[in-house]
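Novice: Make a model of this:
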Amino acid sequence: MDFLIASAMAQDAAQQPSAMPSLIMFGLLIIIFWFLLIRPQMKRNKEHRELVSSLSAGDEVITAGGMLGRITDVGESFVKVELADKLTIRVQKHSIAQVVPKGTIDSAT
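Specialist: Now for the predicted structure:
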């Protein structure tokens, strides 16, 4: 009978701490991550898609490799870029880094 008395007099186990503060901090971390990293990258991707869709023959561009040239032909996935007289390369549209103002090629040489 002593074992019944011992278990009856035992104290309750300590309660587990609430998980709510940890979940709130995790949620705040995700929100901060979203606004500082993901959202700006999505904005840059959207701007680049608009740039690629607006390419036309005659535009002067810089490729992702740093080559400066003039677009001579625009296809569905590729563009032809003239780097010098009688030197034309085909590159993917998405490898066009930026469109530069007209006359940049003439002033660069």
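Novice: drop to CA atoms for contacts and neighbour counts, all remaining ones
Specialist: Noted.
Novice: close enough to count as contact, residue 100 and residue 61?
Specialist: Yes. Using CA atoms under 8 Å, residue 100 makes contact with residue 61 at a distance of 5.5 Å.
Novice: out of those two, which sits in the more crowded spot?
Specialist: Counted by other CA atoms under 10 Å, residue 100 and residue 61 do not tie: residue 61 has more neighbours, with 25 against 15.
Novice: Could you say whether the more buried one sits in a helix, a strand or coil?
Specialist: Using DSSP: H, G, I helix; E, B strand; the rest coil as the criterion, the local structure at residue 61 reads strand.
Novice: what about the strand or helix carrying residue 70, distance to the chain center?
Specialist: Using DSSP states H and E, residue 70 sits within strand 68-74. Centroid separation between strand 68-74 and its chain, computed with CA atoms, centre = their mean, to the nearest Å, is 26 Å.
Novice: Other residues contacting it?
Specialist: 55-62, 79-84, 105 (CA atoms under 8 Å, 6 or more residues apart in numbering).
Novice: elements contacting whichever helix or strand comes after that strand?
Specialist: Beyond strand 68-74 on the C-terminal side, the first helix or strand identified by DSSP H and E is strand 78-84. Applying 3 or more CA pairs under 8 Å, 6 or more residues apart in numbering; DSSP states H and E, one finds that strand 78-84 makes contact with strand 68-74, strand 87-92.
Novice: want to put them side by side, so please do this one too:
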Amino acid sequence: MITIFLQASQPDSMMPTLLMMGAMFVGFYFLMIRPQMRKQKQEKNFQDNLKVGSRVVTTSGLHGRIAQIQDDGVVIETLSGKLKFEKAAISREFTQQRFPDSATDEKK
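Specialist: Take a look at the predicted model:
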């Protein structure tokens, strides 16, 4: 039985293996790397376009309104006072436009 496995022919080239590795790299690029780069670019663009008075949520979940924008961060006004955060800590904008159903419920 062992002699049968030893007599099996070896592959002549490494081309199928290289093609498979290349296809895996391309798949990883389009499924994982490219969407992550796009998301980082959108977050950077959002953080660069912050405006005073915008209601935001930080990555830690703190809700507040931007009081000042400085070179090294932003000052967020909350119910407990003013706090300074890095721009990278701002995760998203929190406005009534984001939740249109709750805005109509409040008016009724």
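Novice: Can you give me the TM-score here?
Specialist: Overlay of the two chains. TM-score (TM-score structural alignment, normalised by the length of structure 2): 0.77; 91 aligned residues with a CA RMSD of 2.1 Å.
Novice: And the residue nearest the centre of structure 1?
Specialist: Geometric centre of structure 1, nearest residue: residue 41, 3.4 Å, by CA atoms, centre = their mean.
Novice: Translate that one into the numbering of structure 2.
Specialist: Taking TM-score structural alignment, the alignment pairs residue 41 of structure 1 with residue 36 from structure 2.
Novice: cool, residue 65 of structure 1 as well?
Specialist: Matched to structure 2 by TM-score structural alignment, residue 65 of structure 1 sits across from residue 60.
Novice: Would you enumerate the residues in contact with its match?
Specialist: Taking CA under 8 Å, 6+ apart, one finds residue 89 in contact with residue 60 of structure 2.
Novice: Helix or strand: which one has it?
Specialist: Element membership for residue 60 of structure 2 (DSSP H and E) is empty, with no helix or strand holding it.
Novice: Roughly how far does it sit from residue 95 of structure 2?
Specialist: Remark: distance between residue 60 of structure 2 and residue 95 of structure 2 (CA to CA, to the nearest Å) = 18 Å.
Novice: likewise residue 76 of structure 2?
Specialist: With CA to CA as the criterion, residue 76 of structure 2 and residue 95 of structure 2 are 15 Å apart.
Novice: Burial check on the residue nearest to residue 70 of structure 1 when sequence neighbours are not counted, number of neighbours?
Specialist: In space, residue 70 of structure 1 comes closest to residue 60 once its chain neighbours are excluded; the distance is 4.3 Å by CA to CA, 6 or more residues apart in numbering. By the criterion of other CA under 10 Å, residue 60 of structure 1 has 24 neighbours.
Novice: Correct me if wrong: residue 60 of structure 1 contacts residue 106.
Specialist: No. Residue 60 of structure 1 is beyond contact range of residue 106, at 10.4 Å (criterion: CA under 8 Å).
Novice: What count of nearby residues applies to residue 58 of structure 2?
Specialist: Using other CA under 10 Å, residue 58 of structure 2 has 19 other residues around it.
Novice: That one and residue 26 of structure 2, how far apart?
Specialist: Applying CA to CA to residue 58 of structure 2 and residue 26 of structure 2 gives a distance of 34 Å.
Novice: Repeat that for residue 48 of structure 2.
Specialist: Using CA to CA, one gets 31 Å for the distance from residue 48 of structure 2 to residue 26 of structure 2.
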